[in-house]
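# structure of the sequence below:
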Amino acid sequence: MTGVPEFREVAWRACDISNKKQQDKACSLLPEGIALLFEKDQTIDELTRVVEIKSGVISEQQKRIRILEEALRLSKIKRFAPSSEQSHQTSLFDEAENEVDGNEESEGADEALADENQASSTDTKKKPGRNPFSDKLPREQVFIRLTEAEKEGAIDTFFTKVKEELDIIPAKVRVLEYMQEKAVFVDRIDGEKQRRLTAAKMPGHPIVGAMGSISLMCFIIIAKYADGLPLYRQEGILSRYGGELSRATLANWVIALAKQLQPLINLMREHQQLGTVIQADETRVQVLKEPGRSASSDKYMWVTLGGPPGEKSILFEYDPSRSGEVPLRLLDGYGGYLQTDGYAGYNAACLKNGMTQLGCWDHARRYFKEAHNAQPKAKKGKNNKPSKAGKVLSLINKLYVIERGIKTLSVNEKYLQRQQKSIPVLNQLKAYLEDNRHKVPKDSLTGKAMTYLSNQWDKLNVYCSNGELNISNILAENAIRPFVIGRKAWLFSDTPAGAHASAVHYSLIETAKANGLEPYEYLKQVLTALPHADTVDKVEALLPWNIKKPGISE
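Modelled structure (predicted):
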């Protein structure tokens, strides 16, 4: 039995030795395990950072994709959709109602719709059918007679007017031969007879020695600048009628006449600054031979509209630059209201002359209209939340509804209505802008629109301070539109002299139209009288609001 305890003791010793070896092995492996775990933790952290970076890149790419898709949708709309800026106000107001919490916005939208309906119902509706011809047009009666057999046995005959037709006499080319009468006198001087000639005084002509009559020159200017007919086409038309005149000759006449008309333009600009408000705009024009500029570089045609009531003028001015020096020159000495599209080039002139800058809500609305149209199409059967651009657009449309309702009121009444109705809408719009501007990407169309609105906010509110002011600069845009349309036909000016001449002729034609004058008749009267206008008073008498309005039949 003594062998058993010894065996147990040997076994315990063996186990103790084995445990010590395992502990020693575990102790030797512990640092390696900790290092391995630490390395794995570092790998996990690094991979987590990579995932976060890639997630950020993907997020930015998704934002960029949404912005590009928005731009693509807008480009398709501009290319294929109608270009009207009118908004579907009813649906926009409904969107505003769906978005807000509570009834305050709904009541405002309903009120705006009610105002719109009331404003539209007060407008005079045109009767259906064709409008009659003007009673100022000359009329020639055409008698349709019965044959002798048809009226045989009748007790009486008479004529009744059964219809009217508008007729036109095609242009004809003729040559005017001026036959100057001369009288011969015999005078005795120192006992000798000497002959003396006296010639009839020739009528004045703005271009001495020119081969074209005043009527022809007026026809050329009106055809190009009022009807958008380039000189090379007029050259062909005259040639078809039998009058051979080169395009270079026509261009020289246009430039020479502009120089003669420049004093009249200078008086118009002085008179324009007597008004309370001037609206300004500018657009690109291509001039091939502008010194120091490439043919493809941008040059600009500037336009200003203003003047006392009933004596408005629309003046164009060419300048190769779009810098702030141009408004400083054009508006020198003027200190009233200046309404523009927000271009910073006018700031220096406003600061120097103390002008009050007035913003244009049409431009602000245009940005939000584009942002709203570029949103993805709403899916059918889902309660789609309206866009932020749509909400702002609905509030802007309320301002236009108010303006349509007060357009026939006096200046003081307009001011009071704007204080009562427009100011609360502007406050509501300002609050919404401040709450949501940071919620949209700055590079998105909505973000850009909100940035423009925020930057122009003070200028856009000025119109409520005076009933004589307009909510938009649309009149200046309409004034420059004939130039833009004509530019599509004649494309460019060859020299700066041609561009300056275009500015002069556009100024005369558009100012005549703005004052109710027929452009051809007005220009003909001006060019006929201009050679004899040797004083400032005589030139002033040729201003559109001073000259007698010619009848169409004259």
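# please count neighbours and contacts with C-alpha atoms only from this point.
OK.
# the stretch 151-300 of the chain: helices as residue ranges?
Applying DSSP state H, counting those that start in this stretch to the stretch 151-300 of the chain gives helices spanning 214-225, 231-241, 247-272.
# here is the second sequence; please produce its structure so I can put it next to the first one:
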Amino acid sequence: MPETLTASELAGLPPKVRAVLAAQAELIEARAEQIAAHEQKAAAAEKKAAAAEESAAAIADEIGEIKALNARLEYLVKELRRALYGKKSERLDPDQLDLLLEDLETAVAKAEEESEARSRGCTAREPSRRNIGRLPDHLERIERVIEPESLECPCGCGEMVRIGEDRTERLDCVPAQLRVIVTVRPKYACRTCEAGVTQVPAPAHLIEGGLPTEALIAQVLVSKYGDHLPLYRQAQIFARSGVLLDRSTLAGWSGAAGYHLSPLTRRLAEILKTSGHLFMDETRCPVLDPGRGMTKSGYLWALARDERGWGGTGPPGVVYFYADGRGGKHAEAFLNGFTGTLQVDAYAGYKRLARKGRPEGALVLANCWAHARRKLVEIKKSSNSPIADEGLKQIAALYAIEAEIRGLDPEARRLVRQARTAPLVAAFGDWLKQKRARISAKSRLGEHLTYIANCWGGLQVFLSDGHVEMDSNPVENRIRPLALGRKNHLFAGHDEGAHAWACTASLIETCKLNGVEPLGYLTKTLEAIAQGHPMSRLDELLPGPFACAS
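Prediction:
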């Protein structure tokens, strides 16, 4: 290592040497500064590289998450397509489809929230896309005013004054709360005589000496027959609140309420049967058969009125009946006293209602175009038949006209149908004859075309009567709740239980049709019955518009 010159040695050197050494020292110092700068740049570059690696890893993780989320969404969309357009064996029913849609919407909302969370703070936040809806006015409003910590003006001018406010509303939920109603009836007696003791009589209850209030009984009924929640699940919910109620106890309450409500259902059926146009349909109701240790097939029949399509004044309603079979004799018994037009599907059991020997006279049976269309849809989806496609286009033209005249008075509907719809129906009839002549009746398409031909007379009834709808969808929509309840309950425990099911479900579904809140209606009705409401004023207890009309 070279020795460093001292100051005295440096002074003894010739001036030229000293100048050279000084220049070299400056070069060395500049070179050292350059090296230090390069080292700083290298360190910064290393930091940037490390940061880039971390960022790349984060981006890779984010990409992986996005790919996984996209795969999940693609899977859900695939399942949705299969449910809507797949083979019949793979297709979901409407209730299962609702569950799938809920899952899909939840996944999409999660993806949007994740994307927003990643971009939050990096870019300006876009206004949120919210489906706020409208919160009903009758809901309780609890205001929470948030005041600033100080109202002193920052410039020291004094206290600020209120010039306005911003208000936001959010929907909150208070869990259902069980409570005990304690009824105290004081006893009074005179101190100076023995005239006796005075005490207010005990108030009447629907179930004398029982635990439940009428409101609790109504809650159990709506949960079971309106929300399709079996009694054993309700018992589990009560147990979470520390109230142990056996399923058989809840069943006893439901049975007692059904007994008291049955006159209302019978009266509702009488009112519906005074109409000139009704809908009817039936669905299977498995009932436990203890003797065989298995279930037997009972049927719930729905009788509905819906005059909204032609501006009728009668409120919509539905009554369910239970029978241990599907024979037409049951429909005939339920419709005792009814005359007019009955809109049904092509089930052969209804044909006895149109016979001349019926005591009240033969009914006019109007068949359902939706069922005819459904037959062609099945063929199109299974074989992509061009013949089925031709038929579907013709039926679609009929429905397009119906959409235009919905809500008009019956005579206006009849005139439009005679002028515009009748020629299309006649053309469809000619097309049907031509195709049946060419296609084997034993083929799947031939069977479906024969189905349409067999109910051709009933399919033309709506052309000459503006009160009649093209299809029986109004009653089919009222059958769906029963099908959902059947899935949740699996089966009815007894024939009498099925009768009680039909009775209570009739009132609840009629409430829904008329915008009446079922829980409030049943609570007030059961309270009135407990207080001895006279049978002569039974109509006053019917759901909403029926009570007003009576």
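# where does the TM-score land?
Taking TM-score structural alignment, normalised by the length of structure 2 as the basis, the two superposed chains have a TM-score of 0.72; 420 aligned residues with a C-alpha RMSD of 2.6 Å.
# hmm, back to that, adding mean neighbour count, write the helices of the stretch 151-300 of structure 1 out as TSV.
Listed next are these as TSV, based on neighbours: other C-alpha atoms under 10 Å:
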stretch	mean neighbour count
helix 214-225	20
helix 231-241	15
helix 247-272	17
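# columns distance to Ala81 of structure 1 on top of those, output as JSON lines?
Shown next, in JSON lines, are the helices of the stretch 151-300 of structure 1 (distance: least, C-alpha to C-alpha, whole Å):
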{"stretch": "helix 214-225", "distance to Ala81 of structure 1": "29"}
{"stretch": "helix 231-241", "distance to Ala81 of structure 1": "32"}
{"stretch": "helix 247-272", "distance to Ala81 of structure 1": "39"}
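# out of these, which gets nearest to Leu197 of structure 1?
Leu197 of structure 1 lies closest to helix 214-225 among these, at 28.2 Å (C-alpha to C-alpha).
# residues in contact with that closest one?
The contact list for helix 214-225 of structure 1 (C-alpha atoms under 8 Å, 6 or more residues apart in numbering) reads 205, 229-231, 234, 250, 253-254, 482-483, 486, 502, 505-506, 509, 519-520, 523-524, 527-528.
# please redo it, this time with the cut-off set to 6 Å
Residues outside helix 214-225 of structure 1 that contact it (C-alpha atoms under 6 Å, 6 or more residues apart in numbering) are Leu229, Pro230.
# got the angle between that helix and helix 247-272?
80 degrees (axes from the mean of the first three to the mean of the last three C-alpha atoms, to 10 degrees).
# in the stretch 1-150 of structure 2, which spans are helices?
7-12, 15-85, 94-119.
# which part of structure 1 matches the first one?
Residue correspondence for helix 7-12 of structure 2 in structure 1, counting by TM-score structural alignment: none.
# same question for stretch 317-331 of structure 2.
So stretch 317-331 of structure 2 sits over residues 313-327 in structure 1, by TM-score structural alignment.
# still on that earlier bit, show me the one of the helices of the stretch 151-300 of structure 1 that comes nearest Gly354 of structure 1.
Nearest to Gly354 of structure 1 among the helices of the stretch 151-300 of structure 1 is helix 247-272; the distance by C-alpha to C-alpha comes to 17.1 Å.
# distance between the closest one and the chain's centre?
Distance of helix 247-272 of structure 1 from the chain centroid (C-alpha atoms, centre = their mean, to the nearest Å) equals 25 Å.
# how about stretch 58-68 of structure 1?
For stretch 58-68 of structure 1 - counting by C-alpha atoms, centre = their mean - the centre lies 32 Å from the chain centre.
# also stretch 449-457 of structure 1?
18 Å.
# list the buried residues of it.
Buried residues in stretch 449-457 of structure 1, defined by neighbour count with 16 or more other C-alpha atoms under 10 Å: Ala449, Met450, Thr451, Tyr452, Leu453, Ser454, Gln456, Trp457.
# what's in contact with it?
Tyr367, Phe368.
# at 8 Å instead, please
Gly342, Gly359, Ala364, Tyr367, Phe368, Ala371, Leu433, Arg437, Lys442.
# can you tell me which of those residues is nearest Thr90 of structure 1?
Nearest to Thr90 of structure 1 among the contacts of stretch 449-457 of structure 1, with distances taken as C-alpha to C-alpha, is Phe368, at 16.3 Å.
# for Pro320 of structure 1, see how far away Tyr300 of structure 1 is.
6 Å (C-alpha to C-alpha, to the nearest Å).
# should've said Ala248 of structure 1
Taking C-alpha to C-alpha, one finds Ala248 of structure 1 at 23 Å from Pro320 of structure 1.
# and for Ile485 of structure 1?
Taking C-alpha to C-alpha, one finds Ile485 of structure 1 at 20 Å from Pro320 of structure 1.
# do Gln22 of structure 1 as well
93 Å.
# likewise Ala364 of structure 1?
Distance from Ala364 of structure 1 to Pro320 of structure 1, by C-alpha to C-alpha: 27 Å.
# which of the two has more neighbours?
Ala364 (23 against 20; other C-alpha atoms under 10 Å).
# contacts only, for that one.
Ala449, Tyr452, Leu453.
# cool, and Gln118 of structure 1?
Gly405.
# that one maps to what in structure 2?
Gln118 of structure 1 maps onto nothing in structure 2, by TM-score structural alignment.
# surely Gln118 of structure 1 is in a helix?
Yes - applying DSSP: H, G, I helix; E, B strand; the rest coil, one finds Gln118 of structure 1 inside a helix.
# tell me the spacing between it and Glu107 of structure 1.
16 Å.
# other residues contacting stretch 250-269 of structure 1?
Outside stretch 250-269 of structure 1, the residues that reach it (C-alpha under 8 Å, 6+ apart) are 206-207, 217, 220-221, 231, 313, 315, 497-498, 500-502, 504-505, 507-508, 530, 539-540, 542-543.
# from those residues, which land in helices?
217, 220-221, 231, 497-498, 500-502, 504-505, 507-508, 539-540 (DSSP state H).
# ok, these vs Glu148 of structure 1, which is closest?
Ile220 (50.2 Å).
# quick one: the strands in the stretch 51-200 of structure 1?
Ranges of strands within the stretch 51-200 of structure 1 are 182-189, 192-199, based on DSSP state E, counting those that start in this stretch.
# repeat for the stretch 351-500 of structure 1
356-358.
# report the buried residues of stretch 278-293 of structure 1.
So stretch 278-293 of structure 1, judged by 16+ other C-alpha under 10 Å, has buried residues Ile278, Gln279, Ala280, Asp281, Glu282, Thr283, Arg284, Val285, Gln286, Val287, Leu288, Glu290.
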